[in-house]
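Undergrad: I'd like to go over a predicted model; first the sequence, then the structure.
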Amino acid sequence: MAKAPTVLSGDRAIEAAALRSDRFRLEREADWLRLEAIVSRMESGRLRKIPDEDLLALPVLYRTVASSLSVARETSLDAATLAYLDALVQRAWFLVYGPRTGFAAWLRQFLGGGLSAAVRGIWFEILVALAVMVAGTLVGWLLVASEPSWYYSLVPGQFTDTRVPGASHEVLKATLFGNADQPAMSVFATYLFSNNAQVAILAFSLGFAFGIPSLLLLVQNTATLGAMMWLYRGQNLLWDFGGWISVHGTTELFAILLAGAAGLHIGRSIAFPGHRGVLQSAAAAGRRAATVMAGVVLMLVLAALLEGFARQLIDNTQGRYMVGMTMLALWCAYFFGLRRREVIGA
């Protein structure tokens, strides 16, 4: 008999909790159902059928339901209500704060004008980086011309198999033609891609140090090119070497140029933020530079394909120049000629 009051009090507590949960739901259920209806229609892609007042009310309804979820958790309401509110808040969050477009739409916008607009936005840094790369090539040439031993310091060991000062015309020519079936060329191509990818990433990532490391990397990388140009020029093979390198080089060197310019763009925004704060200036520059780097990655992948296949399959200088110059013309037209109205106005 002594346990009866305990049982009765437990039943009353359950009834009170149920009444509290029902009252909580009745007071707020209209907002929940309205938000759920809006979210369901937006998820199904029927945006045109949603009234303007519902779209305007979406953020307010989201905050109201999120507040209801917070209260429900604090007051330990029934599990079904908590699960319903939690799922509804998550669905609404993606519509209010999540990405507005899917991957396909983003890629279409990115390739359809976003990338080219970002590249044009760093045109000053591109000119600076281009001047530095030209200067680096000249420095490499002049150093080995004055002292051939510099060649071994500027050119990595993987390049100095038979491509060394004093090599004969026939030996150097053999490195440019007739290598389609030699597996060593694929290894060499892989090394070039890996090396240039590392240079591009470092040139971008070190841009925060006022862009100075980015410029130094560009000089170092192009000094190697200048040293090799000097080597082939000594045996009257500079024109053929230019064709050999242009197949993938117009794409790969262009990618390195953009990566260096992107790093320099971040460094310049930190050093000279203008009327904005340093963090705001760096954030804006970082978003633009990140877009450029996404394009650099695509360019490096394409350069690897050209390097691994086209350069080996095309075994004559004229054909190589045709491929290389065509790629250069396409990149210039894409980056500096594509000007979609909606991108410019963005």
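TA: That came through, no problem. Numbering: from 1, shown residues only.

Undergrad: CA atoms for contacts and neighbours, from now on please.
TA: OK.

Undergrad: Against residue 163, how distant is residue 310?
TA: Residue 310 is 22 Å from residue 163, where distance means CA to CA, to the nearest Å.

Undergrad: got it, and residue 137?
TA: According to CA to CA, residue 137 and residue 163 sit 18 Å apart.

Undergrad: So between these two, which is more surrounded?
TA: Per other CA atoms under 10 Å, whichever of residue 137 and residue 163 has more neighbours is residue 137, with 23 against 18.

Undergrad: host element of that one?
TA: Applying DSSP states H and E as the criterion places residue 137 in helix 123-146.

Undergrad: hmm, who's touching that helix?
TA: Contacts to helix 123-146, defined as CA atoms under 8 Å, 6 or more residues apart in numbering, come from residues 150-151, 154, 215, 218-230, 257-258, 260-262, 264-265.

Undergrad: now do stretch 152-172
TA: 140, 148, 151, 175, 188, 220, 223-224, 227-228, 231-232, 235-237.

Undergrad: Could you list the buried residues of that stretch?
TA: By 16 or more other CA atoms under 10 Å, the buried positions in stretch 152-172 come out as 152, 154, 155, 163, 164, 165, 172.

Undergrad: what about versus this one:
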Amino acid sequence: MTESQFISQNREKWRELELLLSRTNRDPDRLHELFISVSGDLSYAQTFYPNRSVRQYLNNLTQQVFDSINTRKTQFQFRELLVFFARRLPAEVHRSRNAFWISLLVFFVSVIIGVVSSAQNDNFSRVILGDNYVNMTEANINNGDPMAVYKDEAKVDMFLGITINNIRVAFFAFILGLLGGVGTIILLMTNGIMLGAFQYMFYTKGLFLTSFLTIWIHGTIEISAIIIAGAAGLILGNGLLFPKTFKRLQSLQQASQQALVVLLGTIPLFIMAGALEAFVTRYTEMPDFIKVLIIGGSLLIILFMWMYLPARMAKKAWIPEVIVAQPNALDEALGSVKYRSLSENFVLTVAQFRNTLGSYSQVALPSLLLFMAILWYHLKTFDGYSYDLLPDSLPFFRFEYGGVSIFVFAWGTITAALIKLGTYGTSESNIWGKHTLRTHARSILLLCIILSAFYFAGFWIGIAVLALASIQFVAKMVVEQQRLSTISTGLVREIYRFCIQHYLKFIPMIICLILIYAVVNLLMTSGLSSYFISFISWHDIFNDRILDQLFIEHVLNFTVLQFLLPIIYFMSINTYQSIQCRVEAIDLRKRFKDFGNSATILE
């Protein structure tokens, strides 16, 4: 059967299904009947017309039916919240009890380190807590109110600020588990050492009991929640490093589900701790026995929720087995070409990023080490450093500070990364072949122009040049040059014309990429790097703390750029192909209306 005959035979049925999908009130029996029939047509088209628009059209049509059938109504129920805290959370705590003990041990040992170090070095508390905080505390002690720091702010503002900050710390403890648990351990050690130094400072002033009965009003719950969040990060790191009999991705998926449940369980604790610190701790004159009751009650809540309930569930065998989700469905999507929504393209992008991460790291990690060496040399020899300058005033990704060497390095690194990504889905693995420069000459030149605009002319000029070139055009050029080895000028014009003509259709993708960058940048600027900076500063890598901060922030920014690049690349390609399929499907639908007017249509 020719394609024209196939369309002529089934087009009325397809039109009926389109009309039925456009209605609010649908006949479910007829919808089911048409869905089965059109699914059969799709299978036939995939077999006999795999590269034709009719296959793309039918794939899009059946996807719409599937989405309409499987739309689920979500509604929050208070009973689910009770089940979560009474059943699911204790079950996950018991399964991951080793991570909790390790987190507690790391924190407790860190507190001892803070105490012992403070006892050995009188200035240790100033190194850890900062001169400003120590001076303020000493001034409060001299004024006869050592706990005055808890009375400075308005109650509501203090409550919101403390709660948000504590939740942020917990989230960092969780997300740093992706570094194999090392980042989580550093965060736990940082907080533990600070606590030990803080308590010893008051001990030397003869105010240990006063400080203990004050800060542990809220600290009992707050410190417990930080330890629990640290356990969530260790669960994540354990799943990444020790997959056992599972694939590494399966192990990470299972661990992330368990860790996320544990992390969500800390949110009420941080709210309680914030409320106590803002509304109760400030009343330092209250009788000691009331403080003891509050501390004891807080401790009982922690022991009941995080020790008694998990042990009780385990004793009564109420803990269900873990069901491991199979991620193979994502792998099947990698080889198919069809119209996808923005969310589907994002899921596919994550799957592609996962599959190429190992080979991409062969380029990313060596370039990161080289960048660290170059940056270390710049900071050691830089003459323009001043205490009056903030870290943001010294971006080495700009010409006036980085010079030509940083530009050449960045250009070479991004070029190598893009060429490596261009080998995805092919048998080619060596990006340093003799034809590489000639094959990707246009892409390398275009990348040089875009990067030069950012580096030499400034951020907004770079954005303007990137918008004019369009990121989807750059990504598509890399793909086509890798696929065809040589690419004609006519094909370049055709790709660019398509990107410009349908530029507005790429806007949702661009917004999605901007949001991803904004979230990552928020994590970076809101204190994620501060834990590493503080930890490194204690070891005096550079003579000045601000140099440590510059080094860590530039390394983190470069790392983020490297690992956002594959997401930008794959998202651009998937969106380009999706829009191309959609345009062809719309064109085919238009041909349906004129079918029969010309004998040459779709032949």
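TA: Perfect, I can see it now. This one's a predicted model, so the numbers in the text were calculated from it and none came from an experiment.

Undergrad: related to what we said a few turns ago, what does the helix holding residue 137 of structure 1 correspond to over in structure 2?
TA: On structure 2, the counterpart of helix 123-146 of structure 1 by TM-score structural alignment is residues 97-120.

Undergrad: Any buried residues in the matching stretch, and which?
TA: Buried residues in stretch 97-120 of structure 2 (16+ other CA under 10 Å): 97, 99-100, 102-104, 106-108, 110-119.

Undergrad: Tell me roughly how far that stretch lies from structure 1 on average.
TA: Following superposition, stretch 97-120 of structure 2 is found to deviate from structure 1 by 1.0 Å on average (mean CA distance after the TM-score superposition for structure 1).

Undergrad: circling back: buried only: go through the contacts of helix 123-146 of structure 1 for me.
TA: Neighbour counting with 16+ other CA under 10 Å marks 150-151, 154, 215, 218-230, 257-258, 260-262, 264-265 as buried within the contacts of helix 123-146 of structure 1.

Undergrad: Which residue is the nearest non-sequential neighbour of the residue nearest the centre of structure 2?
TA: Nearest to the mean C-alpha position of structure 2, counting by CA atoms, centre = their mean, stands residue 520 at 6.4 Å. Excluding its sequence neighbours, the residue lying closest to residue 520 of structure 2 (CA to CA, 6 or more residues apart in numbering) is residue 560, at 7.9 Å.

Undergrad: What does that neighbour correspond to in structure 1?
TA: So, by TM-score structural alignment, residue 560 of structure 2 is left unmatched.

Undergrad: Show me what the helix or strand hosting residue 560 of structure 2 is packed against.
TA: Using DSSP H and E, residue 560 of structure 2 falls within helix 545-593. Applying 3 or more CA pairs under 8 Å, 6 or more residues apart in numbering; DSSP states H and E, we find helix 545-593 of structure 2 packed against helix 53-69, helix 342-381, helix 399-422, helix 471-484, helix 507-523, helix 529-537.

Undergrad: any chance of those helices in JSON lines, with distance to residue 36 of structure 2 too?
TA: Output for those, formatted as JSON lines (distance: least, CA to CA, whole Å):
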{"stretch": "helix 53-69", "distance to residue 36 of structure 2": "9"}
{"stretch": "helix 342-381", "distance to residue 36 of structure 2": "23"}
{"stretch": "helix 399-422", "distance to residue 36 of structure 2": "38"}
{"stretch": "helix 471-484", "distance to residue 36 of structure 2": "36"}
{"stretch": "helix 507-523", "distance to residue 36 of structure 2": "32"}
{"stretch": "helix 529-537", "distance to residue 36 of structure 2": "54"}
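
Undergrad: about what we covered before: is it possible to export the buried residues of stretch 152-172 of structure 1 to a markdown table including secondary structure and distance to residue 281 of structure 1?
TA: Output for those, formatted as a markdown table (DSSP: H, G, I helix; E, B strand; the rest coil; distance: CA to CA, whole Å):
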| residue | secondary structure | distance to residue 281 of structure 1 |
| --- | --- | --- |
| 152 | helix | 42 |
| 154 | helix | 37 |
| 155 | coil | 38 |
| 163 | coil | 46 |
| 164 | coil | 47 |
| 165 | coil | 48 |
| 172 | helix | 49 |
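
Undergrad: so which pair among the residues you listed is furthest apart in space?
TA: Across the buried residues of stretch 152-172 of structure 1, the longest distance by CA to CA is 18.2 Å; it joins 154 and 172.

Undergrad: which residues of the stretch 1-150 of structure 1 fall in helices?
TA: Here the stretch 1-150 of structure 1 has its helices, by DSSP state H, counting those that start in this stretch, at 4-43, 52-74, 79-96, 103-109, 115-121, 123-146, 150-154.

Undergrad: what's the most buried one of the ones you listed?
TA: Among these, helix 115-121 has the highest mean neighbour count (mean count of other CA atoms under 10 Å), at a mean of 22.

Undergrad: Can you tell me what sits against that one?
TA: Applying CA under 8 Å, 6+ apart, the contact partners of helix 115-121 of structure 1 are 258, 288-289, 291-292, 295, 334-336, 338-339, 343-344.

Undergrad: Can you flag the buried ones in the residues you listed?
TA: Here, 16+ other CA under 10 Å leaves 258, 288, 289, 291, 292, 295, 334, 335, 338, 339, 343 buried among these.

Undergrad: what sits against the fifth one?
TA: It stands for residue 292 of structure 1. Neighbours of residue 292 of structure 1 in contact, by CA under 8 Å, 6+ apart: 115, 118, 119, 258, 259, 262.

Undergrad: what does the first one give?
TA: The neighbourhood of residue 258 of structure 1, defined by CA under 8 Å, 6+ apart, consists of 119, 126, 292, 293, 296.

Undergrad: List the members of those residues that persist in structure 2.
TA: Shared with structure 2 under both residues aligned by TM-score structural alignment, their matches' CA atoms under 8 Å, the contacts from the contacts of residue 258 of structure 1 are 126, 292, 293, 296.
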